[in-house]
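1. Sharing a model prediction with you, sequence too.
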Amino acid sequence: MKTLVLDPMPDRFWSLIKERHLEKYFTSDQNNSNIEIIIIRTKTFLSSKYLEKYSELKLIIRAGSGFDNIDLQETIKREIIVCTTPDSNAQAAFEHTISLILSLIKQHLTGKNQILKGKWKDGLKPCWEITDIKALIVGVGRIGSKVGKFLQTMGAEVKGVDPFLTPSEWEQRKIIETDYVTGIRWCNLITYHCPLYNQTRDYFSKKTLDEIADSIWLINTARGGILNEDAVKAGLRAGKILGLGIDVFAKEPVPTRDYFFKDNVLITPHIGAHTQNAKNRLILDTLEVWSEFVFNNKIINQIDYNFI
């Protein structure tokens, strides 16, 4: 069962392949028509046209938690299984989200620039405490539920939006369920942890801005296309967005934007999962998905096709 790895994997991945004597299952020849498994990360987009090259393809492993770079309609049509490694980056992405929230409400960047400008605390607005937060968690899965639990523990009010959770799953998470519009009208912080698919593209839009009752903190560590950039810029101009923390962009690497230089905007280059532990988990989880399929004919971590 030949496997093609299209995106760079950490060196340890290949070391384990060698240690376990699995080299014969892998090829670097993209013209090999007998490819049955493809492994990708974020750089490669598997379009229907690209997938046409591989008539024997049975499994796509997306090493990571997203799958917006795969033509899922084509995989359904051809009965190609798509699996991810959703646990590999959950802890790191959760921590990164919390760090953005705390840095914004405690005005870390603004405070630094005040000192550099020789202004000390002159004109500096009071910082927020976590107990001031009413957080709307959009996507209450592995990462969103961690974020919600942390904020609750620290005294914030938390509600969640996730149309795919069952009543028992909501009960397990101990987060109050709400719908998107009602949640937007209630909250003063929105943090996105949902996949990017048709229903969530431009999820934060100018229509969203119109629904916001009070100014909000806005966080996105999920996928770039979830935030409509024109809506973000309009929200910052109007003061409806108190502060913005983003780790993901519709196009990466992202070109510089004027609003990136604002004191209340924190940007990071998609490093939510950029920890050694997350990298190690990604390697092991990818190999587990691969090994179970190849040697045990078992499918683990298959994606939820509700997201199409």
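-> Sure, I can see it.

2. CA only for contacts and neighbour counts going forward, please
-> Noted.

3. Identify, by residue count, the longest helix of this structure.
-> In terms of residue count, the longest helix belonging to the chain (DSSP state H) is helix 276-296.

4. buried ones in that helix?
-> 278-287, 289-290, 293-294 (16 or more other C-alpha atoms under 10 Å).

5. Please apply the same query to stretch 105-121.
-> So, applying 16+ other C-alpha under 10 Å, buried residues of stretch 105-121: 105-108, 110-111, 114.

6. Out of those residues, which sit inside helices?
-> Members of these lying in helices (criterion: DSSP H): 105, 108, 110-111, 114.

7. for A278, what are its contacts?
-> By C-alpha atoms under 8 Å, 6 or more residues apart in numbering, the residues touching A278 are 88-89, 91-92.

8. another structure for you, compare them:
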Amino acid sequence: MSKPKVLISDKMDPNAARIFEERGCEVDVITGETPEELKARIGDYQGLAIRSSTTVTPEILDAATNLKVIGRAGIGVDNVDIPYASGKGVVVMNTPFGNSITTAEHAIALIMALARQIPAANEQTQAGEWPKSAFMGVEVTGKVLGLIGAGNIGSIVASRALGLRMKVIAYDPFLTAERAVELGVEKVELDALLERADFISLHTPLTEETRNILSRENLAKTKPGVRIVNCARGGLIDEEALKESLESGHVAGAALDVFAKEPAKDSPLFGTKNFICTPHLGASTTEAQVNVALQVAEQMSDYLVNGGVTNALNMPSLSAEEAPKLAPYMGLAEKLGSLVGQLAHGNLTKISIERSGAAAELNGKPITGAVLSGFMRRYSDTVNMVNAPYLAKERGLDVREIRHDREGVYHTLIRVTVDTEQGQRSVAGTLFGNEAPRLVDIFGIGIEADLKGHMLYIVNEDAPGFIGRIGTLLGENGINIGNFNLGRHKEGGDAVLLLSVDQPIDADVVKQACGLEGVKVVTPLSF
């Protein structure tokens, strides 16, 4: 079996390449290429490791015919078209924790620089002016720090600020009351934060909801004399409005490490009094650069070699330890999704995935992803666990996950149900010996079958002689039967026959089978 190939297209710590190799990947380090050069090369690789220099566009993704994963050494993924990558079935990962401390420390440093006007004082002192009376700073002790965003980096800033004896308040829709108590911060609404904060530090991703969160209107709501720091993402602040607020004196100072447009060569803020800026240095420490490079190599290797998914932005996480345990369940789930997708007809609008017994105790998201991966093959032959949820959403499919603690007849069970114009259609399966997938129920009829290869699904009237007739028909057409799997509702009612065969069933054979006495449904299947 050939090793997965990874391309490192941006400069990063050389130990990243070593980790890829130690964990079973081939790696090429080729940096500084043009988009056209990368486009011509990328088709040879299953993994692409980047920092901020490489931009992964739809054109590059179209050329990346073998690509399985993109790893961003760092937190920001503005340079990756994630929706397009998802549609292509490519996992996109980042390393959100590798530079957390570094970025938080930079925010604290800018808070102190603003409080004591250090950059301007340094410049004038080095010019020989000795402007001691020109710079009257403020203490941070006792001041209110307002955090917009209290996630990983924001929480570290909070702990450092509390150590400086600041009072910390935080606006974050995802911050629970319990977590706020744990962090030692006061949870507030945005307007209250703007009104009360002496310093504001932003630590939120850039989304449509957070873009220009410090707009002209919100800047006007801030406390006179407020000082603002942004080490998160450009675009969170209206830079023109911030300039006006600085010039009017309403904002006493601002320090930005990020800009709406980078590299920032002509920002309206440049030259404004009481404005400090750095060129996106939040993650720029030796320790952080090493950390994110090593982490992205570890994460990508785990995915390519073991199937583990960590810090993915477009699919559920699945640790390398979980992957082997979940693998048989995901195999069963994918087959059940594929089966119901091949048998249920018409416009399907809802799918339910139920887990009972041992399956209920597992990470359910990968199982749901596997079901959708199998099911959505009715619409696309390039579907996988990454793009299946996106394809389902595009088609308006209502996906429901149901977990039952109880254990029934089987120690573990996965059931997949779809709503059709004829009513609900359901299939269920279990694992034998915790590893062998088996179908145990198809549309309410108990049946035991292994779903693999080429199969023929037949619904017929339960009457003597039918098995002989179908066996004869297939034999006359040169089709060898691997396994017979039978089930029925009741004697004399509908019966189900699942045949495993050695080759695909063509349309002519299906037509002949439909003509047999008592046959109601004939559907060829493929797994």
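-> Alright, I've got the coordinates. What you see is a predicted model; the values in this text were computed from it and never measured.

9. just to revisit the earlier point, of all the ones in helices among the buried residues of stretch 105-121 of structure 1, which comes closest to M9 of structure 1?
-> The closest of these to M9 of structure 1 turns out to be H108 (C-alpha to C-alpha; 34.4 Å).

10. Which residue in structure 2 aligns with that closest one?
-> Under the alignment (TM-score structural alignment), H108 of structure 1 pairs with I118 of structure 2.

11. One more: K53 of structure 1?
-> Matched to structure 2 by TM-score structural alignment, K53 of structure 1 sits across from A63.

12. how near is that match to A264 of structure 2?
-> From A63 of structure 2 across to A264 of structure 2, the span is 31 Å (C-alpha to C-alpha, to the nearest Å).

13. And for S373 of structure 2?
-> As judged by C-alpha to C-alpha, S373 of structure 2 and A264 of structure 2 stand 43 Å apart.

14. Between these two, which is the more surrounded one?
-> Counted by other C-alpha atoms under 10 Å, S373 of structure 2 and A264 do not tie: S373 has more neighbours, with 28 against 13.

15. start and end residues in structure 2 for stretch 273-280 of structure 1, please.
-> Aligned by TM-score structural alignment, stretch 273-280 of structure 1 falls on residues 283-290 of structure 2.

16. do the same with stretch 200-209 of structure 1
-> Mapped onto structure 2 using TM-score structural alignment, stretch 200-209 of structure 1 covers residues 210-219.

17. Buried residues, the matching stretch. List them.
-> For stretch 210-219 of structure 2, a neighbour-count test (16+ other C-alpha under 10 Å) marks 211-216, 218-219 as buried.

18. among those residues, which two are most distant?
-> The most widely separated members of the buried residues of stretch 210-219 of structure 2, counting by C-alpha to C-alpha, are R211 and L219 (13.7 Å).

19. Of the buried residues of stretch 210-219 of structure 2, which is the nearest to A85 of structure 2?
-> Nearest to A85 of structure 2 among these is R211, at 23.0 Å by C-alpha to C-alpha.

20. so the closest one makes contact with I237?
-> Yes. At 7.4 Å, R211 of structure 2 counts as touching I237 under the criterion of C-alpha atoms under 8 Å.

21. can you give me the helices in the stretch 1-150 of structure 2?
-> 15-22, 35-41, 58-63, 82-87, 100-116, 118-126 (DSSP state H, counting those that start in this stretch).

22. for the fourth one, packing partners?
-> The contact analysis (3 or more C-alpha pairs under 8 Å, 6 or more residues apart in numbering; DSSP states H and E) places helix 82-87 of structure 2 against helix 58-63, strand 91-94, helix 388-394.

23. One more: the third one?
-> Contacting helix 58-63 of structure 2 under the criterion 3+ C-alpha pairs under 8 Å, 6+ apart are the following elements: helix 35-41, helix 82-87.

24. Which among the ones you listed is found nearest to A241 of structure 2?
-> With C-alpha to C-alpha as the measure, helix 82-87 is the member of the helices and strands packed on helix 58-63 of structure 2 nearest A241 of structure 2 (30.6 Å).

25. average gap between the closest one and structure 1?
-> For helix 82-87 of structure 2, the mean deviation from structure 1 after alignment is 2.8 Å (mean C-alpha distance after the TM-score superposition for structure 1).

26. In that helix, which residues are buried?
-> Neighbour counts using 16+ other C-alpha under 10 Å place 82, 84-87 of helix 82-87 of structure 2 among the buried residues.

27. In TSV: those residues, plus distance to A495 of structure 2.
-> Shown next, in TSV, are the buried residues of helix 82-87 of structure 2 (distance: C-alpha to C-alpha, whole Å):
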residue	distance to A495 of structure 2
I82	47
Y84	45
A85	44
S86	41
G87	40
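
28. closest to S245 of structure 2 among those?
-> I82 (35.4 Å).

29. Spatially nearest residue to the residue mapped onto A85 of structure 2 from structure 1 (excluding sequence neighbours)?
-> Alignment of A85 of structure 2 against structure 1 is given by TM-score structural alignment, with T75 as its counterpart. Once flanking residues are discounted, T75 of structure 1 sits nearest to I81: 7.0 Å by C-alpha to C-alpha, 6 or more residues apart in numbering.

30. hang on, the one you found packs against K58?
-> Yes. Taking contacts as C-alpha under 8 Å, I81 of structure 1 lies within contact range of K58: 6.1 Å.

31. Next one: the most centrally placed residue in structure 1 relative to R201 of structure 1, how far apart?
-> Centroid-nearest residue in structure 1, with C-alpha atoms, centre = their mean: A222, separated by 2.4 Å. Relative to R201 of structure 1, A222 of structure 1 is positioned 11 Å away (criterion: C-alpha to C-alpha).
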